[in-house]
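# this one's sequence-less:
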């Protein structure tokens, strides 16, 4: 009887997250396609796209933050939104001032911090309501590792921004997969 009473709450909790993850994933994939088509040379359009990408994270964090209960997970999400805001500002400055090496360095640092935040939130969301969160955990872990690689590449002999489209595509795919898994869990719970 108790588990039946919690099913509607669980599905209600999942619905905003499903929409958020799906929308965020589609935006990331769209961003990757646009950036891949026009980032070399580093034009004004490419710089705008570089600033927009972390702003997608800012908006997503704000939406997610609004739906969370007070606690550690909510504070991590707020911190991630703040760091992403700083990353957007830093990318807006890094491009014109330092070119590809500076952009890759800023993006790398941001990916490390954002990936760590995603890992923490994914671990805290594991359970009967949101599932095992493996796509979120893999995506966060990869973001952390790839960010460190980007930072190292930024100080190397030939830093290239080509890798950023791959990064955004991978992240987008993982968000879409997480949305699909949550939707499947909601449908299964509604039938059961």
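Here it is on my side, so go on. Keep in mind it's a predicted model, so treat the numbers as computed, not measured.
# Only C-alpha atoms from now on, for both contacts and neighbour counts.
Noted.
# For the helix or strand hosting residue 168, could you pull out the residues that count as buried?
In this assignment (DSSP states H and E), residue 168 forms part of helix 162-191. In terms of neighbour count (16 or more other Cα atoms under 10 Å), helix 162-191 has its buried residues at 164-165, 167-183, 185-186.
# repeat for stretch 147-167
Buried, per 16+ other Cα under 10 Å, within stretch 147-167: 147-151, 153-154, 159-161, 164-165, 167.
# ok, residue 109 - contacts?
147-148, 151 (Cα atoms under 8 Å, 6 or more residues apart in numbering).
# Can I get the residues you listed in CSV including distance to residue 129 and secondary structure?
Output for these, formatted as CSV (distance: Cα to Cα, whole Å; DSSP: H, G, I helix; E, B strand; the rest coil):
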residue, distance to residue 129, secondary structure
147, 30, helix
148, 32, helix
151, 36, helix
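# of those residues, closest to residue 73?
Using Cα to Cα, residue 147 is the member of these that sits closest to residue 73, with 22.0 Å.
# ok so, going back, which secondary structure elements does the helix holding residue 168 contact?
When contacts are defined as 3 or more Cα pairs under 8 Å, 6 or more residues apart in numbering; DSSP states H and E, helix 162-191 sits against helix 2-37, helix 134-154.
# adding another structure so you can compare the two:
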């Protein structure tokens, strides 16, 4: 595990978290008005969301390629790419099929996010509470989605809430990183 974070890495991570958060909230707003019925636009949006995560993972990997953290980030990027394909295909099967795929992805990627957050808990990157909370909630919500998919009234409404929550947590984490970086600069001057 890397215990020293390069200053450019902190700045890159701050921008990445902010961009990822804003994109997630924007996606949620678009998806909230376009998911019923499941049509071509819905499927495109379903594919785009995990691709945002996949691209974010690859950008993250460029800044932080260290040991198990880098392997987890790479794994999450590959998993998100597979999830994009999976939800695209599941769209033809209706809301229950989409919830199963999305839920499985949320469980595994949430667990990976928690592990990366734990590995990043240090003096340069802070406690990572928003990332840890978002990963933990993703894990739990993914289980809920799979349970909901077995019910009679499976609905994709919940995906906008999921994306909004995750986006807000990433925006909060970027704000905390900015505050920490500013505080470090003023203490070293």
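In hand now; what should we look at? The shown structure was predicted, so the numbers you read here are calculated from the model rather than taken from an experiment.
# picking up where we left off before, tell me which of the helices and strands packed on helix 162-191 of structure 1 approaches residue 97 of structure 1 most closely.
helix 134-154 (14.3 Å).
# Comparing the helices and strands packed on helix 162-191 of structure 1, which stretch has the densest surroundings?
Mean neighbours per residue, mean count of other Cα atoms under 10 Å, is largest over these for helix 134-154, with a mean of 21.
# Roughly how far does the most centrally placed residue in structure 2 sit from residue 127 of structure 2?
Among the residues of structure 2, residue 53 comes closest to the average C-alpha position under Cα atoms, centre = their mean, at 5.4 Å. Going from residue 53 of structure 2 to residue 127 of structure 2 by Cα to Cα, to the nearest Å gives 22 Å.
# Neighbours of the equivalent of residue 54 of structure 1 over in structure 2, how many?
In structure 2, the residue paired with residue 54 of structure 1 is residue 50, using TM-score structural alignment. The tally of other residues near residue 50 of structure 2 (other Cα atoms under 10 Å) stands at 24.
# Quick one: residues contacting residue 50 of structure 2.
Residue 50 of structure 2 neighbours (Cα under 8 Å, 6+ apart): 80-81, 83-84.
# Then residue 139 of structure 1?
With Cα under 8 Å, 6+ apart, residue 139 of structure 1 has these contacts: 115, 118, 170-171, 174.
# Trace it over to structure 2, please.
Counting by TM-score structural alignment, residue 139 of structure 1 corresponds to residue 134 in structure 2.
# Kindly provide the distance from that match to residue 62 of structure 2.
Residue 134 of structure 2 is 22 Å from residue 62 of structure 2, where distance means Cα to Cα.
# just to revisit the earlier point, what helix or strand is the residue nearest to the centre of structure 2 on?
helix 40-63.
# can you tell me what part of structure 1 whichever helix or strand comes after that helix aligns to?
Sequence-wise, the next helix or strand downstream of helix 40-63 of structure 2 (DSSP H and E) is helix 67-90. Here helix 67-90 of structure 2 aligns to structure 1 at residues 71-94, judged by TM-score structural alignment.
# Mind listing what's buried along the matching stretch?
Here stretch 71-94 of structure 1 shows 73-74, 76-81, 83-94 as buried, counting by 16+ other Cα under 10 Å.
# follow-up on the earlier one: tell me which of the contacts of residue 109 of structure 1 you also see in structure 2.
Mapping those onto structure 2 (both residues aligned by TM-score structural alignment, their matches' Cα atoms under 8 Å) leaves 147-148, 151 still in contact.
# Among these, which one lies nearest to residue 124 of structure 1?
residue 147 (22.3 Å).
# ok, now which ones touch the closest one?
107-112.
# can I get the residues you listed in CSV with secondary structure and distance to residue 3 of structure 1?
Putting the contacts of residue 147 of structure 1 into CSV (DSSP: H, G, I helix; E, B strand; the rest coil; distance: Cα to Cα, whole Å) gives the following:
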residue, secondary structure, distance to residue 3 of structure 1
107, helix, 44
108, helix, 43
109, helix, 43
110, helix, 40
111, helix, 38
112, helix, 38
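# quick one: residue 10 of structure 2 from residue 186 of structure 2, how far?
16 Å.
# aligned partner of residue 125 of structure 1 in structure 2?
Checking TM-score structural alignment: residue 125 of structure 1 goes with residue 120.
# what's around residue 119 of structure 1, how many residues?
Residues near residue 119 of structure 1, counting by other Cα under 10 Å, number 23.
# now residue 44 of structure 1
13.
# Give the equivalent position in structure 2 for it.
Checking TM-score structural alignment: residue 44 of structure 1 goes with residue 40.
# Let me see the contact set for the equivalent of residue 156 of structure 2 over in structure 1.
Under the alignment by TM-score structural alignment, residue 156 of structure 2 pairs with residue 161 in structure 1. Counting by Cα under 8 Å, 6+ apart, residue 161 of structure 1 touches 39, 100, 104.
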